[in-house]
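Visitor: this one's structure only:
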């Protein structure tokens, strides 16, 4: 199987995917409700799409192709409201968040599709431990070479969106000390991490053919990179975010990535290089561990900067692009978040647990928040 031809997309168009938790409404543990939810939701006519994920306690929604923040938020709210209504008919509830606070991974069931069965057979228990919940954002690119350039330029901003979305402090009933513990589960997979530093599609095809020859990969789906090209869509896909607790925050983070992408592509403030990755894993860890209070290193100047300050500075730097893209509302949302001590979802979850001392109540309040309450 050869690598697909890279489709052309309108620059800076957006697609947003959110993986959601399916919980029961009595003890708020995860439950196997995906098949029943899909049966109900397929009767609805929606702008967005809904499909299964690897375990039956998860479901994924995805918008259509959007050009601005208003379109993203409209589609996310419509599909959220439809899913919440269907879940209610089944005595289920839905929540955002990168991990479920107290579920036991060994009780999860793999959703029955050939692809998911194959993944389960290959990765064993890791497949069930992969019951974690992320946001993915697709950004349209006019051609393959531009997509690879943007992929590597965007790598410097991976810590930004990890920190903005961080919502997974609890795993298996324990406070991990991380703001985003979800990514530790992703990192266990052998084809995770960063893409190879290749800036032309011809070079990337050579790399893919070599990997395919080894038998390790059969398609781009086998790569769990933080950012990967999606040739069939003509996009790059940023995959590092936890699912936020609200669709409003998800839309705002997508707008941030859209504005950064337009700034990078039109102004070319720097040229991506292999040395950008010298500090990549360290910066990624800082964002996962400390969230907005993390400190990252500039790969060229070696300057250490607080993430909260860097994100605020970037929002102001891309302001003119936000106007052109209709993204001002999303960026204002993030500026308000940066000023709020509980603006981080991880901080909000810990505050609820500090007050209630009962993780099922934390999950219940996550459900209320996701539902728009």
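Guide: Received it, and whenever you're ready, just let me know what you need. Predicted model, so just to flag it, every value in this text is computed and none were measured.
Visitor: C-alpha from now on. contacts and neighbour counts both.
Guide: OK.
Visitor: Centre of the chain to stretch 276-296, how far?
Guide: In terms of CA atoms, centre = their mean, to the nearest Å, the centre of stretch 276-296 is set 16 Å apart from its chain centre.
Visitor: Give me the buried positions along it.
Guide: By neighbour count on 16 or more other CA atoms under 10 Å, the buried set for stretch 276-296 is 276-277, 279-280, 283-292, 294-296.
Visitor: Give me the contact list for it.
Guide: Contacting residues not belonging to stretch 276-296 are listed as 155-156, 158-160, 162-164, 166, 177-181, 183, 297-300, 304-308, 344 [CA atoms under 8 Å, 6 or more residues apart in numbering].
Visitor: Next one for the comparison:
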């Protein structure tokens, strides 16, 4: 949430949410300068886009009455973590006591993608099977190139506000629901975690919802792009379930390297295949994946999503690149934030609503 006058982060979540009617889908987040939007369950990402756009417009309408607005992006360009105010929710207050300054530094903005699964074993399988494709989602969503008014040299710097929490990054060496349940119960008994929310893996199971939750994406500058990333993730998951891969028990050094590269260099990153240890451009791996997925899809919407992703990759510029381009054109950071604000509800001209 940003002030409409100077585009600075503003602690208006309490005031805005107090005036919202559909509070079940619009909620408090960790700090009072952010708000969480939750969609209902969808089988169509285009319908998902319509709903999230509707929710964002509602928030925007109320926010304007309080002198503020909402924007996308994985980080505010020059927001000061020291000025952040933790929300009054008891869980968030408990996190602040436990993690101290880390909690305020986690004032970053992400897109979480839920995909329905049939059972726990399917969830754990996907938590592993999706790992080689996480660099895709990092590079496609990256929108946090600046921190505290300084260029980080990263396409996505949001991870510095997330990976400091316990139980973060990749899933542990657990390969079925029975193993996960034993691990989970042990962690609860010891007192390391209290609930599934204390597990911050890039992909984690969400038993209460019957989903897996992909948590590695920055919040894109547009809701439309966020919907396309959801569609891409859905197609990937469906393909991996239809054509099961063997989950090999081994180290994750290469996967972590690939994720780091995607965060560092975005769509220009290099990628090392875990199948043959061969290096290639990440963009090439993404386009090859899209080509393979296109043989699997059977409806117009999925084809549209894959065509969109391929076109985006071929252009070679993600949201972080766009932000840097604006700054290089001598725009001050407030002006860039204002441009970002205006982009939130935009969609391609060719998109038929």
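Guide: Structure received. Predicted model, so just to flag it, every value in this text is computed and none were measured.
Visitor: Out of the buried residues of stretch 276-296 of the first structure, which sit inside helices?
Guide: Secondary structure from DSSP state H places 280, 283-290 of these in helices.
Visitor: still on that earlier bit, out of the contacts of stretch 276-296 of the first structure, which end up buried?
Guide: 155-156, 158-160, 162-164, 166, 178-181, 183, 297, 299, 307-308, 344.
Visitor: residues near the aligned residue in the second structure for residue 108 of the first structure, how many?
Guide: The alignment partner of residue 108 of the first structure in the second structure, by TM-score structural alignment, is residue 84. Neighbourhood size, residue 84 of the second structure [other CA atoms under 10 Å]: 21.
Visitor: What are the neighbouring residues in contact with residue 84 of the second structure?
Guide: 11, 31-33, 104, 107.
Visitor: one more time with 6 Å, if that's ok
Guide: The contact partners of residue 84 of the second structure, by CA atoms under 6 Å, 6 or more residues apart in numbering, come to residue 104.
Visitor: Now which residue in the first structure aligns to residue 209 of the second structure?
Guide: So residue 209 of the second structure corresponds to residue 233, using TM-score structural alignment.
Visitor: ugh, typo on my part, it should be residue 232 of the second structure
Guide: By TM-score structural alignment, residue 232 of the second structure lines up with residue 256.
Visitor: What strand or helix carries that match?
Guide: helix 247-267 (DSSP states H and E).
Visitor: Kindly report the same for residue 290 of the second structure.
Guide: With DSSP H and E as the test, residue 290 of the second structure turns up in helix 282-294.
Visitor: mean deviation (superposed) between that helix and the first structure, please.
Guide: Superposing on the first structure and averaging over aligned pairs (mean CA distance after the TM-score superposition for the first structure), helix 282-294 of the second structure comes out at 1.2 Å.
Visitor: where in the first structure is the aligned partner of that helix, by residue range?
Guide: Counting by TM-score structural alignment, helix 282-294 of the second structure corresponds to 307-319 in the first structure.
Visitor: Map residue 18 of the second structure onto the first structure.
Guide: Using TM-score structural alignment, residue 18 of the second structure lines up with residue 39 in the first structure.
Visitor: what helix or strand does that match sit in?
Guide: Going by DSSP H and E, residue 39 of the first structure is in helix 34-41.
Visitor: Tell me the mean distance between that helix and the second structure once they are aligned.
Guide: With mean CA distance after the TM-score superposition for the first structure, helix 34-41 of the first structure averages 1.5 Å from its match.
Visitor: now for that helix, which elements pack on it?
Guide: Contacts defined by 3 or more CA pairs under 6 Å, 6 or more residues apart in numbering; DSSP states H and E place helix 34-41 of the first structure against no helix or strand at all.
Visitor: Just after that helix, pick out the following helix or strand.
Guide: With DSSP H and E, the next secondary element past helix 34-41 of the first structure is strand 49-52.
Visitor: what about residue 16 of the first structure, neighbour count?
Guide: Neighbours of residue 16 of the first structure (other CA under 10 Å): 26.
Visitor: ok, so what distance separates it from residue 255 of the first structure?
Guide: Applying CA to CA, to the nearest Å, the value for residue 16 of the first structure to residue 255 of the first structure is 10 Å.
Visitor: try residue 136 of the first structure
Guide: From residue 136 of the first structure to residue 255 of the first structure the distance is 12 Å (CA to CA).
Visitor: which of these two has more neighbours?
Guide: residue 255 (29 against 22).
Visitor: Might you report the residue contacts of that one?
Guide: 327, 330.
Visitor: any idea how far residue 133 of the first structure is from it?
Guide: Counting by CA to CA - residue 255 of the first structure and residue 133 of the first structure are separated by 20 Å.
Visitor: try residue 261 of the first structure
Guide: Distance from residue 261 of the first structure to residue 133 of the first structure, by CA to CA: 24 Å.
Visitor: Next: residue 63 of the first structure.
Guide: Taken as CA to CA, the span from residue 63 of the first structure to residue 133 of the first structure is 17 Å.
Visitor: Among these two, which residue is more densely surrounded?
Guide: Each of residue 63 of the first structure and residue 133 has its neighbours counted (other CA under 10 Å); residue 133 has more, 28 against 23.
Visitor: Whatever residue of the first structure lines up with residue 98 of the second structure sits in which helix or strand?
Guide: In the first structure, the residue paired with residue 98 of the second structure according to TM-score structural alignment is residue 122. Using DSSP H and E, the element containing residue 122 of the first structure is helix 114-123.
Visitor: residues of that helix that come out buried?
Guide: 116, 120.
Visitor: residue in the first structure matching residue 110 of the second structure?
Guide: Match for residue 110 of the second structure (TM-score structural alignment): residue 134.
Visitor: if we can go back for a sec, how about a markdown table for the ones in helices among the buried residues of stretch 276-296 of the first structure, with distance to residue 358 of the first structure added?
Guide: Below are these laid out as a markdown table (distance: CA to CA, whole Å):
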| residue | distance to residue 358 of the first structure |
| --- | --- |
| 280 | 36 |
| 283 | 33 |
| 284 | 30 |
| 285 | 28 |
| 286 | 28 |
| 287 | 27 |
| 288 | 24 |
| 289 | 23 |
| 290 | 23 |
